[in-house]
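K.L.:
predicted model and sequence follow; I will ask about them next.
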Amino acid sequence: MAPSRMNSTSRLGIGSGKLVVTSMVLIAAILAGVTVWHHWSKGYASIAYWGAANGENIRYAPAVQLKTSGKTFDISMGRGLVHFRQALIEDASFTEVTTEESAQPNWTHEVIFSWPEKTDATIVLFDLNKGLLGLSDHPKVLVAKPEPTASGLTTFFEDVTSTASR
């Protein structure tokens, strides 16, 4: 009797092991699909605003300069640049503004994303007092929302200019 119990237990163990592995692979595939969809949807509106070429420059361009108050700073290796780039391409950071909100922005900062071997660059303009930003060659303006994004931009610019000045 002992051998027959052993055979039924071992068959059950092998079968349930395959079921567990198959279930894990299926769950992993579903979660991977959800992750891809989630990240794609986070940047859909911003890519519609920036465009593919500008979005690529913002995300990957190796040369990044900040112009403010008549001075130019190389911030290509600036602390926080990765997070700054990510904030620019995430939908949750910005919304399109109405005409009244964006009336006469006072662009105080300009960030230039460029590649050494390419002639085109992406120039993003900032009005930190109103929390506005826009492309130099695009008529629509965005507003930094929620508040932590607007104050984060101010902090980032202060940090990179003080570090570059030393």
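P.N.:
Here it is on my side, so go on. Residues are numbered from 1 along each chain as shown.
K.L.:
from now on I want contacts and neighbour counts done on CA atoms only, so please keep to that.
P.N.:
Will do.
K.L.:
distance between stretch 65-73 and the chain's centre?
P.N.:
Centroid displacement of stretch 65-73 relative to its chain, using CA atoms, centre = their mean, to the nearest Å, is 23 Å.
K.L.:
ditto for stretch 49-58
P.N.:
Here the centre of stretch 49-58 is set off from its chain's centre by 11 Å, with CA atoms, centre = their mean.
K.L.:
same for the longest helix along the chain, what does it pack against?
P.N.:
In the chain, taking DSSP state H as the definition, the longest helix is helix 2-42. Using 3 or more CA pairs under 8 Å, 6 or more residues apart in numbering; DSSP states H and E, no helix or strand is in contact with helix 2-42.
K.L.:
flag every buried residue along the following helix or strand past that helix.
P.N.:
Downstream of helix 2-42, the next assigned helix or strand under DSSP states H and E is helix 44-50. Using 16 or more other CA atoms under 10 Å as the burial criterion, the residues of helix 44-50 that qualify are Ala45, Ser46, Ile47, Tyr49, Trp50.
K.L.:
next up, a structure to set beside the first:
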Amino acid sequence: MSSGKLVVAAMVLIAASLAGITVWHHWSKGYASIAYWGASNGENIRYAPVVVLKTGEETYDISKSRGLVHFRQALIEDASFTGTASIADTQPDWTHEVVFSWPETSETTVVLFDLDQGLLSLPSRPTALVAQPEPTLSGLITFFADASSVDPQ
């Protein structure tokens, strides 16, 4: 009887240890990105049900677009970026804007994109994140091209 209890206790201990390692691993993969975005913006980027892409005069509802889950993940994962750059030094041309929002509240996050320089930023931030050329920037270009190939709103 006691050997069964030991087996169960060992299984629980192993499961708890692995869960702790998993939480630490995922937390450490997005620490710098979430520090840049802030907790509230990071949550909106990851979970907001309404996602709208604006390019020039066109607006697209991309809430159900193919690749949206990967797009969201790329924005909150440190491996997607090489670091930050000064907005004053880079003088970005924000050609794309993505708005993450919750319809039942006024909670929104706007992310600006300069795909030529590979920059992403929140409005009025003095710095921008610099996307890894591969696969992040190339993935953003492909995602925006696919998402804007449908009829605008």
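P.N.:
Now that the structure is in, tell me what you want to look at. Bear in mind the structure is a predicted one, so any value in this text is a computation, not a measurement.
K.L.:
any chance you could map the strands in structure 2?
P.N.:
Ranges of strands in structure 2, per DSSP state E, are 50-55, 58-61, 81-86, 96-101, 108-114, 119-121, 127-131.
K.L.:
where does the longest one end up in structure 1?
P.N.:
Looking back up the chat, that one is strand 108-114 of structure 2. Aligning strand 108-114 of structure 2 against structure 1 (TM-score structural alignment) gives residues 121-127.
K.L.:
got the contact list for the matching stretch?
P.N.:
With contact meaning CA atoms under 8 Å, 6 or more residues apart in numbering, stretch 121-127 of structure 1 is reached by 54, 57-58, 105-115, 132-136.
K.L.:
by how much does that stretch deviate from structure 2 on average?
P.N.:
If you overlay the two and look at stretch 121-127 of structure 1, the average distance to its match in structure 2 is 0.8 Å (mean CA distance after the TM-score superposition for structure 1).
K.L.:
gap between that stretch and the chain center?
P.N.:
Distance of stretch 121-127 of structure 1 from its chain centroid, counting by CA atoms, centre = their mean, is 16 Å.
K.L.:
what do you get for stretch 77-85 of structure 2?
P.N.:
Computed by CA atoms, centre = their mean, the chain-centroid distance of stretch 77-85 of structure 2 equals 11 Å.
K.L.:
next: stretch 43-58 of structure 1.
P.N.:
Counting by CA atoms, centre = their mean, stretch 43-58 of structure 1 comes out at 10 Å from the chain centroid.
K.L.:
show residues contacting that stretch.
P.N.:
Residues outside stretch 43-58 of structure 1 that contact it (CA under 8 Å, 6+ apart): Arg85, Leu88, Ile89, Glu90, Asp91, Phe113, Ser114, Trp115, Ala121, Thr122, Leu135.
K.L.:
and the end-to-end length of it?
P.N.:
Using CA to CA, to the nearest Å, the end-to-end distance of stretch 43-58 of structure 1 comes out at 13 Å.
K.L.:
ok, of the contacts of stretch 121-127 of structure 1, which come out buried?
P.N.:
With burial judged by 16+ other CA under 10 Å, the buried subset of the contacts of stretch 121-127 of structure 1 is 54, 57-58, 105, 107, 109-114, 132-136.
K.L.:
now the equivalent of Glu90 of structure 1 over in structure 2. Nearest residue, chain neighbours left out?
P.N.:
Using TM-score structural alignment, the equivalent of Glu90 of structure 1 in structure 2 is Glu77. Spatial nearest neighbour of Glu77 of structure 2, excluding adjacent residues (CA to CA, 6 or more residues apart in numbering): Gly30 at 4.5 Å.
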